[in-house]
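*Asks:* based on what follows, work out the 3D shape:
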Amino acid sequence: MCTRFLWSSLGDPGKGNVLVGRSMDWYQDTATILAVRPRGKKRESIPSNPDDPGNFEWTSKYGSVVALMYGEAAVDGINEAGLQVSGLYLSESDYGERNTSRPGLELYLAIQCLLDRFDTVETAVEWVKASHVQLIEMKLGDKPGTGHLALADPSGDSAIIEFITGKPSVYHGREYTVMANSPLYPVQLKLQRRYEGLGGNQPLPGGVDSPDRFARAAYYSAQLPNTSDAREASAYVFSVIRNASAPFGTADEVRPNISTTRWRTVTDCTKRRYFFESTTSPNVVWIELSQLDFAPGSPELRLDLVNEPDHVGNVTDEFVAV
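*Replies:* This next block holds a predicted model:
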């Protein structure tokens, strides 16, 4: 239902511009808006049940730009340090029965928590492992919000985190550049080796199933030419993530886990530049984090691309306070 890949524009991890492309595939319109969130904001991990003994609080150390699905759930974003985090659907996710002896973190806030608190993939992964944090499922629209997380930073570091039987399975390293949906990550890595150019002899698949999209993202991102031009690098990443998308309107009623692509983002972790492209709009918009004021006390800013879909280009100055 979604695809993500990480690519460094001069070939070796962390060399040149480090970019992440992701698609958001979903069964209905996601009513996604963009938000700018400053430093110094206090949040709690289980606001719907603050009496839970595992509820904890934090104050944002880093400002961020996030995509809010249904105007509420942070599902993708980057912070001012260049840490990028994406959430993708995974039906096999199992967060386990709530164990109040563990810190609990509602799904809507998981990505925001990481962006608020950490500047590198390594420090975020260390916290996930050491804290034994437990994600708490929340509905996204009418469906369970069960997903896995992908993290990247300007060094080219990467991590994929899946929660199985309540515990995190972490795949941390610069080699973990691609993620899609089902099946679980180790199986995805095995399946991709069936195809030409990825270790096997089968033709590269053209379908919209998760292993097909995974294979195409892995294959085509490995074929991209080196470039030191940031604009060209972004165009390369857009070309691959569009290729790994599901054509608009092709949701499969027989296989409900196959959904149409609603939007795509390309994040330049090096330049701190965040691109957003809606399938229903011909325009690409982007935000320059270097031009934003994340100072504590600054208001949260939002850009409503749902009711105002005709924004285009650099929209950094077009956000409004809420």
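
*Asks:* only C-alpha atoms from now on, for both contacts and neighbour counts.
*Replies:* Will do.

*Asks:* report the buried residues of the helix or strand hosting residue 232.
*Replies:* Residue 232 is part of helix 230-243, with elements assigned from DSSP states H and E. Across helix 230-243, burial judged by 16 or more other CA atoms under 10 Å covers 230, 233-234, 236-238, 240-242.

*Asks:* same thing with stretch 1-19?
*Replies:* 1-11, 13-19.

*Asks:* now residue 171: how far from residue 268?
*Replies:* 22 Å (CA to CA, to the nearest Å).

*Asks:* higher neighbour count, the two?
*Replies:* Using other CA atoms under 10 Å as the criterion, residue 171 and residue 268 rank with residue 268 on top: 28 against 17.

*Asks:* contact partners for the more buried one?
*Replies:* 17-20, 234, 274 (CA atoms under 8 Å, 6 or more residues apart in numbering).

*Asks:* now the spatially most distant residue from the centre of the chain: closest residue in space that isn't a chain neighbour?
*Replies:* Distance from the centre of the chain peaks at residue 201, with 31.0 Å (CA atoms, centre = their mean). Residue nearest to residue 201 in three dimensions, not counting chain neighbours: residue 195, with 5.3 Å by CA to CA, 6 or more residues apart in numbering.

*Asks:* just the helices in the stretch 201-322 of the chain please.
*Replies:* Under the criterion DSSP state H, counting those that start in this stretch, the stretch 201-322 of the chain contains helices at 210-223, 230-243.

*Asks:* let's see this one next to it:
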Amino acid sequence: MCLRVLNNLNNDYPVTGRNMNWFRPIEANLFQFPKGLHKQGLSLAKASKLQLDPSMIFNWQSKFASVVTMMGDEEQGFATVDGMNAEGLVVNVLYDTPATYGKPNYQDKHSNISILRWPQYILDCFKNVTQVIKYAESNSLQLIREKIPEGAGAKELRQDKIHLAVSDAAGRSAVIEIKKGKLSVYAGKENQIVTNEPDYPTQLAILTYWQYLWGKTKPAIATPIFTAPGGISPTQSFERAAFYLTLSQAVENHDDVIAQTRAFMANGAIPFAFNPSQKQYATCTRWTNLAVHKAGQYSFINPLNMMPVWLRVSADIANCAKVKLISVNTELQIVDNHRELQGDMLSYLQPCKEPYKS
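*Replies:* Okay, the predicted model is just below:
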């Protein structure tokens, strides 16, 4: 499943990589958003379905410009799954099998926000990991469950179990999980790798075991074993990413850190059409994001389109715009990976409506 790696081996050049793994082909767009936008945490249609008065919906105004990857479409809805703001804060949204939400409380006015819009709120309103941690530890927002766009004309959408990984230009990191509707925060620069399961404390326990075998703990093993599991399970992806990150040296310049991080993500990727169980839809890495925190460069790498594309996020973004990077024709079952797109996407952006506008 999905994999996030924060490469902060050289704190002067932190880079966050993320593999987006998904069963079905799904539409993907790069959006850019300026600061100062007024947004709402729940669509009016969803509020009506829940019998919520519009006054119950959380609204906010964005403090920072951002560039984000959104999956989904007009029919199934959009979900912010990844992005970076103009301060260099990165949010990665991963599926989280152990997440539990508890019974929602819709009583408070101006407090309800969709789980799919919550990551955009984080990008819009916080400049670094320290601020996000402070918010999460005293969160008063009610996270509303909303199924995730599934892609390829799926009739039943996927259940909305997610957790967040945040990282910033100082190389700080935190993982935020939802347990019985409450936010649990795991903060520290050493929390570099995240995947879908098990819960994050167990992921860290697994990491301790492997770091002992690699000779990186005290007491140290007398004869380190430099090996790691293969396979595509979340745990195996976590262990393999930890293997390469733990035993790699810091590199000394911007370009080398990007290349190093891209290699980490490639080692954790699932090849297209790898299908050992012969299922109708097999999980594969649909794309990889690379966020270069200090340079403000946010990249999207589609393994079926060999050239990476990117946008730069800065405080002077003036308008809402997007570029479609993966298109899915559900009737004809045709996927267009837009191989004509290469490099900087600035000239390809098209003005668009803000999908979360209040």
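
*Asks:* is it possible to get TSV of the helices of the stretch 201-322 of structure 1 that adds distance to residue 98 of structure 1?
*Replies:* Formatted as TSV, the helices of the stretch 201-322 of structure 1 follow (distance: least, CA to CA, whole Å):
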stretch	distance to residue 98 of structure 1
helix 210-223	29
helix 230-243	36
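
*Asks:* for residue 40 of structure 1, find the nearest of those helices.
*Replies:* helix 230-243 (31.0 Å; CA to CA).

*Asks:* buried stuff in stretch 264-281 of structure 1?
*Replies:* Quick answer for stretch 264-281 of structure 1 (16+ other CA under 10 Å): 264-279.

*Asks:* show the end-to-end separation of that stretch, please.
*Replies:* Terminal-residue distance, stretch 264-281 of structure 1 (CA to CA): 11 Å.

*Asks:* onto which residues of structure 2 does that stretch map?
*Replies:* Aligned by TM-score structural alignment, stretch 264-281 of structure 1 corresponds to residues 288-305 of structure 2.

*Asks:* roughly how far is that stretch from the heart of the chain?
*Replies:* Relative to its chain's centre, stretch 288-305 of structure 2 lies at 12 Å (CA atoms, centre = their mean, to the nearest Å).

*Asks:* picking up where we left off before, which of the contacts of residue 268 of structure 1 fall in strands?
*Replies:* 18-20, 274 (DSSP state E).

*Asks:* which two of the residues you listed lie the greatest distance from each other?
*Replies:* The widest separation within these (CA to CA) is 12.1 Å, between 18 and 274.

*Asks:* would you map the strands across the stretch 51-200 of structure 2?
*Replies:* 59-61, 66-73, 77-85, 90-95, 112-114, 142-144, 162-167, 173-179, 182-187, 193-195 (DSSP state E, counting those that start in this stretch).

*Asks:* okay, those in JSON lines with distance to residue 244 of structure 2 next?
*Replies:* Formatted as JSON lines, the strands of the stretch 51-200 of structure 2 follow (distance: least, CA to CA, whole Å):
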{"stretch": "strand 59-61", "distance to residue 244 of structure 2": "40"}
{"stretch": "strand 66-73", "distance to residue 244 of structure 2": "26"}
{"stretch": "strand 77-85", "distance to residue 244 of structure 2": "23"}
{"stretch": "strand 90-95", "distance to residue 244 of structure 2": "20"}
{"stretch": "strand 112-114", "distance to residue 244 of structure 2": "36"}
{"stretch": "strand 142-144", "distance to residue 244 of structure 2": "36"}
{"stretch": "strand 162-167", "distance to residue 244 of structure 2": "19"}
{"stretch": "strand 173-179", "distance to residue 244 of structure 2": "19"}
{"stretch": "strand 182-187", "distance to residue 244 of structure 2": "22"}
{"stretch": "strand 193-195", "distance to residue 244 of structure 2": "11"}
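
*Asks:* closest one to residue 240 of structure 2 among the ones you listed?
*Replies:* Comparing these by CA to CA, strand 193-195 comes nearest, at 10.2 Å.
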